[in-house]
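J.: Compute the structure for the input listed below.
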Amino acid sequence: MPDHFRKFLPWIILGLVVAMFLSLGQGFGEQKKGNEVSYSQFLQRVESDRVDSVTMKGNAIEGRLNDGTRFSTFAPDSAKPVEKLRQHDVRIQVQPSESGETTVWSILISWFPMLLLIGVVIYFMSRARSGAGGAMQFGKSKAKMLTEDSRKAKFEDVAGIDEAKQELEEIVDYLRDPGKFQRLGGEIPRGMLLVGPPGTGKTLLARAIAGEAEVPFFTISGSDFIEMFVGVGASRVRDMFEQAKKNSPCIVFIDELDALGRKRGAGLGGGNDEREQTLNQLLAEMDGFEKNEGVIIVAATNRPDVLDPALMRPGRFDRQVVVPNPDVLGREQILRVHVRKVPLSPDVDLKVIARGTPGFSGADLANLVNEASLIAARATKRVVTQRDFEMAKDKLLMGAEKRSMVMDEEEKERTAYHEAGHALVSLFVPGNDPLHKITIIPRGQAMGVTMALPEKDRYGYQKNEITARLAMMFGGRVAEEIIYGHEDVTTGAGDDIKKATELAQRMVTEWGMSERLGPLRYAGNDQEVFLGDQLTRESHVSEHTARLIDEEVRRLIDEAESRAKEVLGKHLDDLHRLTKALLEYETLGSEDVQKVLKGEDPGHGDSGTQKPDTAKSSASVPSAGKGKPRDEGGTGGDWEPEPQPT
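T.: Coordinates of the predicted model:
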């Protein structure tokens, strides 16, 4: 029953009861009013021999006339109608008085308003008591115990993160057969922390534990503990562990632990007292004087850097299971899981798709399969083809096509030269990732995109590879300067300049790639989220050092720009040739670009290149916002590679 209907159900029943009593009372009154006659009229009818028979119940008289009409009247106590009736040969029937029944009914009718008022008062008093009980429930835990029906995920549904899955399978094995581990003195970990970027499958692993474990499984979010009232969070933690102890052995899963377990005493305001009290209670419950035998805490977070050190020590979260983005084999396994219910064409090769999606998380791959299915459905296909997956991948990496943006020929030509400049520098400067696709069709926030994809998973980049990327970023602006002159460049390189500057600054201040400044870290701690700590760290850089940093960043940018100019100057004919092909076809794959550089017509290549419909053709000036931003985060200052449109 819906909640909104259940809320109004008592009022509906009350209204129906009132309507029923009113209708009964009204009908009874109308019936009495229609048949009742006065006692004098009754005597007149008797004297005129119009009455055939009567039934007497005490002073009440009911009768029937000769024509069959029924009537009723009431005789006074002093009246003696029997003799009168016998004189006129009226048949008389006497029944015992039913005054008790009539009295009950009349009492019920007369007392109904009072009873109704009493019922309403009782109803509201019960609601008030339940409200007070709800207030008392305010400090109760919001952890939900999963039922058997909701435990649908299994370990077989988790792919691409075999090491993390193995760690959690051990927990399930311990719960099923603790003696196997206790014989050798082993104890079950009290807590396991799942750490990894968003979308890598941390919550899915927890759901798999719930599906595999044959013990009660509680789930709650870290934000469910925090309230504006002091002491509520700590009360909820105590209640959660009390419930867990009653159902031990059991597993408690806390999602988004960073909402609860941030470092204490940090920040400008001295921290949040309510959150810190809640965290203190969690620490005491996990490893305090009272032992929680059989209660295993599994938590997940993508911000382990902000967690309190006391929460991370052994005895509380004994294990930290890293759930990273999958490698190429992991991506293929994840794709096979997600395509189980998708009808695939024989030309679909999941290995090729996995190789072409470096940096994709499990959630990204699930979204890729879903987008490919939607694209095939829009085209009214019966199966999903390899081309559908390629189109879905381009949509996720570069954004959806916006063919409705019709631009004039001059702007279209500028966009083509800009993207051709990026592509040529990417091809002829060693160290760049292989070129994947060029398009001058607006996609997402990008007005033109040049996409490069690494050949394999990368976990670090060399200095020459980063400088090659810097040169490629300036390829578009340099191409505009060569063709149109320095005074006629557009704002299209704004985002390229921004990303190149940030990359050069990280080379100097974080990665020690400057000979003048050496292998020292000069940047503020990116992991700190509080302004006070950043200001304190950045103030350690002297004015002289800050000037050197600016000079080194400027040197790297100037060298990258000069390198791009040198490459495009040598390949000016290729720049014109590639631009002409882009104006004709709008989108070129890597094989198509190679054909163009050899002087061949790309035609209908493997990448699906074809001449656009001129009525729907579009192009635009390069935009300052280009493509999908790369996540350059990560611990240790590593540059995490990801496909990057330029």
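
J.: CA only for contacts and neighbour counts going forward, please
T.: Will do.

J.: In contact with the residue in the chain sticking out farthest from the centre: list those residues for me.
T.: Here the centre of the chain is the reference, and by Cα atoms, centre = their mean the most remote residue is Gln87, at 94.4 Å. Residues near Gln87 by Cα atoms under 8 Å, 6 or more residues apart in numbering: none.

J.: distance of it from Arg45?
T.: Distance from Gln87 to Arg45, counting by Cα to Cα, to the nearest Å: 13 Å.

J.: and what of Glu559?
T.: 127 Å.

J.: So which residue is dead centre in this protein?
T.: Gly199 (10.7 Å).

J.: wait, doesn't that residue sit right on Gly359?
T.: No. Contact criterion Cα atoms under 8 Å: Gly199 and Gly359 do not qualify, at 11.4 Å.

J.: To check against the first, give me the structure of this:
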Amino acid sequence: MNSRNQSYVVYLLLFVAIIAMLIFQFNSQGSGQGVLSINEVVSEITRGNVTRIVEDDNTLKITLKDGSQTTSTIESNSTLVEQLLNLGVTTEQLASDKIKIEIKPPSPWMGVLTIIGYVLPFLILGGAFYFIFRQAQGSNNAAMSFGKSRARMFTGDQPTVTFADVAGVDESKEELKEVVEFLREPQKFIQLGARIPKGVLLVGPPGTGKTLLAKAVSGEAGVPFFSISGSEFVEMFVGVGASRVRDLFDQAKRQSPCIVFVDEIDAVGRQRGAGLGGSHDEREQTLNQMLVEMDGFDTDTNIIIMAATNRPDILDPALLRPGRFDRQVVLDRPDVRGREAILKVHIKGKPIAPEVDLALIARGTPGFVGADLENLVNEAAILAARRNKKIIGQQEFEESIEKVIAGPERKSRLISEEEKLIVAYHEAGHAVVMNTLPEADPVHKISIISRGMAGGYTLALPEEDRILTGRKKLVAEMVSLMGGRAAEQIVFDDYTSGASNDIERVTKIARTMVTRLGMSPELGPMVYGQKEELVFLGREISEQRDYSEDIAKKIDEEVRKLVNDAYETAKSILTQYRENLDAVAHRLLEVETMSRQEFEAIFPPPEPKKSGTPQLMGLN
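T.: Just a heads-up that it's a prediction; the model follows:
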């Protein structure tokens, strides 16, 4: 029963108790006060006004000659007739036919009802107070349960997730298979003197499958699995976090061997003594307790700690040392084969058309993580359902890729013919410049239909994945981004606000090349400025400048030179291929969307394209 229902019960019992006491009181008063005294009854009998007397438990109900009724009471130590005769009523008056005397026998329930009338109100009040005290005790227990762990335990009897449900992270699965084998056959390692890692830290970008992999380990091992988030330890009360850590490990020791999984451990595992305006004492107490529990004096428990974070750089060094988190399993963004394997996992149970090429979809989604690919398959299914199809086709998958990258189409957005012409030349400028640069990625699709926040977009996808990015590739990317603004100037001799995002991205790339990647011939292979991470709104709000004002001036000059050179290169390319620019723009005005085959039929690439990183360039 919840607290609201308990309150209703308490109020109802109090109301019933009050009504019962009032009724009993009125009945008592009514039975103790007669309308006529016994002397007045004798007078009425003597005058011949009484026709009937009914005695019921010392209460007289008297019927007069005129038909009216009244009441009176007599003493309980003698009978009615004796009391009337003692008060002067003659035997002849009582024996006459004018008066009928009826004496009712005492009711066997009278004593019980009397007792109930006295006891019932107290019982009801007692029940009301019981509910009140119970409710107060429940609140007290809730207050005392703050220090209890809120971890959810899943038994390993019926696993819902196994390694078969995880794809694209083969190396990580191999690392964790040892953990599963130890939980299944610990003697195999113990007899060789091997010590299984106590803690495994899963590190990777959001959406790469850290939590899913931890569940798979539990499912494969068939052992209890405690799951809790790092943010569930700390609350407003001092000492609650440390108490919950102790309680969590106490529960885990009773269920050992088992797995304790702490998701987003950076919520409590940040470096101690760091933070804006001093340290967070409660969070540090929680971290200290976790450090002690993970590697304290009790070292014989078969508990494996697994944790996940996408910010390993801010974790406390004591948390990462051997003996606590012995291993760091890195879950990186999957390659093309990993993405294809992930797609195969997510299409299980869905009606897929035979012509769907998952390898082609995987090649068209570089940089996608597992969560992105799951969303892609779901968006494709939604598109197919919206079109009243029974199966999901290749077209739905291709459209869902663009929707995940750029957002939904906004066909209802009305623009003037002049703006439509500007958008067409802007996107054609991006495409023509990318098609002429050997280092740029191939053009996959061009559209002047609004999608998301972009007025139009040019989608460039690499032929294969790349890990390293060269200087020429970055310069080609900057030139490609400047193609839209350069086309506007060449054709219309004017600028628009549509290139704002392109300019922002170009400036960021140029500054990164100069200050972080050492790609400036003038400043050399050096890093300028140390990033200082402050725990405030989860963002980096300061950068320590470790260079002089002269160097700062040179950095600005180098960034400006890179951006201006990229812009001038884009202008020269578009001036050289002006006819192709016009042809692509006018074709876009006719069809609004062009595929790679249609684009290359108008403007074949001068040289074979090289691989690179995915790009999406569009008009804001």
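
J.: returning to that earlier point: need the counterpart of the residue nearest to the centre of the first structure in the second structure.
T.: Here Gly199 of the first structure is matched to Gly207 in the second structure, going by TM-score structural alignment.

J.: What sits closest to that match if chain neighbours are left out?
T.: Ala371 (4.7 Å; Cα to Cα, 6 or more residues apart in numbering).

J.: show me where the stretch 151-300 of the second structure has helices.
T.: 170-184, 186-190, 210-221, 240-254, 281-294 (DSSP state H, counting those that start in this stretch).

J.: Quick check: closest non-adjacent residue to Gly612 of the second structure.
T.: Using Cα to Cα, 6+ apart, the closest residue to Gly612 of the second structure is Pro462 (5.0 Å).

J.: would you say that neighbour is within a strand?
T.: No. Assessed with DSSP: H, G, I helix; E, B strand; the rest coil, Pro462 of the second structure is coil; it does not lie in a strand.

J.: Might you report the residue contacts of the counterpart of it in the first structure?
T.: Structural alignment places Pro462 of the second structure opposite Pro454 in the first structure (criterion: TM-score structural alignment). Contacts for Pro454 of the first structure (Cα under 8 Å, 6+ apart) come out as 358, 433-434, 643.

J.: Give me the neighbour count for Phe217 of the first structure.
T.: Residues lying near Phe217 of the first structure (other Cα atoms under 10 Å) number 27.

J.: Now do the same contact list for it.
T.: Contacts of Phe217 of the first structure (Cα under 8 Å, 6+ apart): 145-146, 210, 250-253.

J.: Secondary structure element for Glu390 of the first structure, which one?
T.: helix 386-398 (DSSP states H and E).

J.: how close does that helix sit to the second structure?
T.: Its matched residues in the second structure lie on average 1.1 Å from helix 386-398 of the first structure after superposition (mean Cα distance after the TM-score superposition for the first structure).

J.: The helix or strand that comes right after that helix corresponds to what range in the second structure?
T.: Next helix or strand after helix 386-398 of the first structure toward the C-terminus (DSSP H and E): helix 409-428. Against the second structure, the aligned range for helix 409-428 of the first structure is residues 417-436 (TM-score structural alignment).

J.: Let me know which of the helices of the stretch 151-300 of the second structure is tucked in deepest.
T.: Of all the helices of the stretch 151-300 of the second structure, helix 210-221 has the most neighbours on average by mean count of other Cα atoms under 10 Å, namely a mean of 23.

J.: Show me where the stretch 301-450 of the second structure has its strands.
T.: 303-309, 327-330, 443-447 (DSSP state E, counting those that start in this stretch).

J.: Output the longest helix belonging to the second structure.
T.: Determined from DSSP state H, the single longest helix within the second structure is helix 110-144.

J.: what distance separates that helix from the centre of its chain?
T.: 42 Å (Cα atoms, centre = their mean, to the nearest Å).

J.: Check which helices and strands it sits against.
T.: Using 3 or more Cα pairs under 8 Å, 6 or more residues apart in numbering; DSSP states H and E as the contact test, the elements touching helix 110-144 of the second structure are helix 3-32.

J.: Could you list the buried residues of the helix it packs on?
T.: 6, 9-10, 13-14, 17, 20-21, 24 (16 or more other Cα atoms under 10 Å).

J.: and that helix with helix 110-144, angle?
T.: 160 degrees (axes from the mean of the first three to the mean of the last three Cα atoms, to 10 degrees).

J.: what's the following helix or strand after helix 3-32 of the second structure?
T.: Counting by DSSP H and E, what follows helix 3-32 of the second structure is helix 38-47.

J.: Can you list the neighbours in contact with the next helix or strand after that following helix?
T.: Downstream of helix 38-47 of the second structure, the next assigned helix or strand under DSSP H and E is strand 50-56. Contacting residues not belonging to strand 50-56 of the second structure are listed as 44, 60-65, 80, 98-106 [Cα under 8 Å, 6+ apart].

J.: which element follows strand 50-56 of the second structure toward the C-terminus?
T.: strand 59-64.

J.: Show me what Phe325 of the second structure aligns to in the first structure.
T.: In the first structure, Phe325 of the second structure lands on Phe317 (TM-score structural alignment).

J.: wouldn't its match be in contact with Leu311 here?
T.: Yes. Counting by Cα under 8 Å, Phe317 of the first structure sits close enough to Leu311 to count as a contact (6.7 Å).

J.: Would you mind measuring from the closest residue to the match of Phe325 of the second structure other than its chain neighbours to Phe241 of the first structure?
T.: Excluding its sequence neighbours, the residue lying closest to Phe317 of the first structure (Cα to Cα, 6+ apart) is Gly191, at 4.1 Å. For Gly191 of the first structure, the distance to Phe241 of the first structure equals 13 Å [Cα to Cα].
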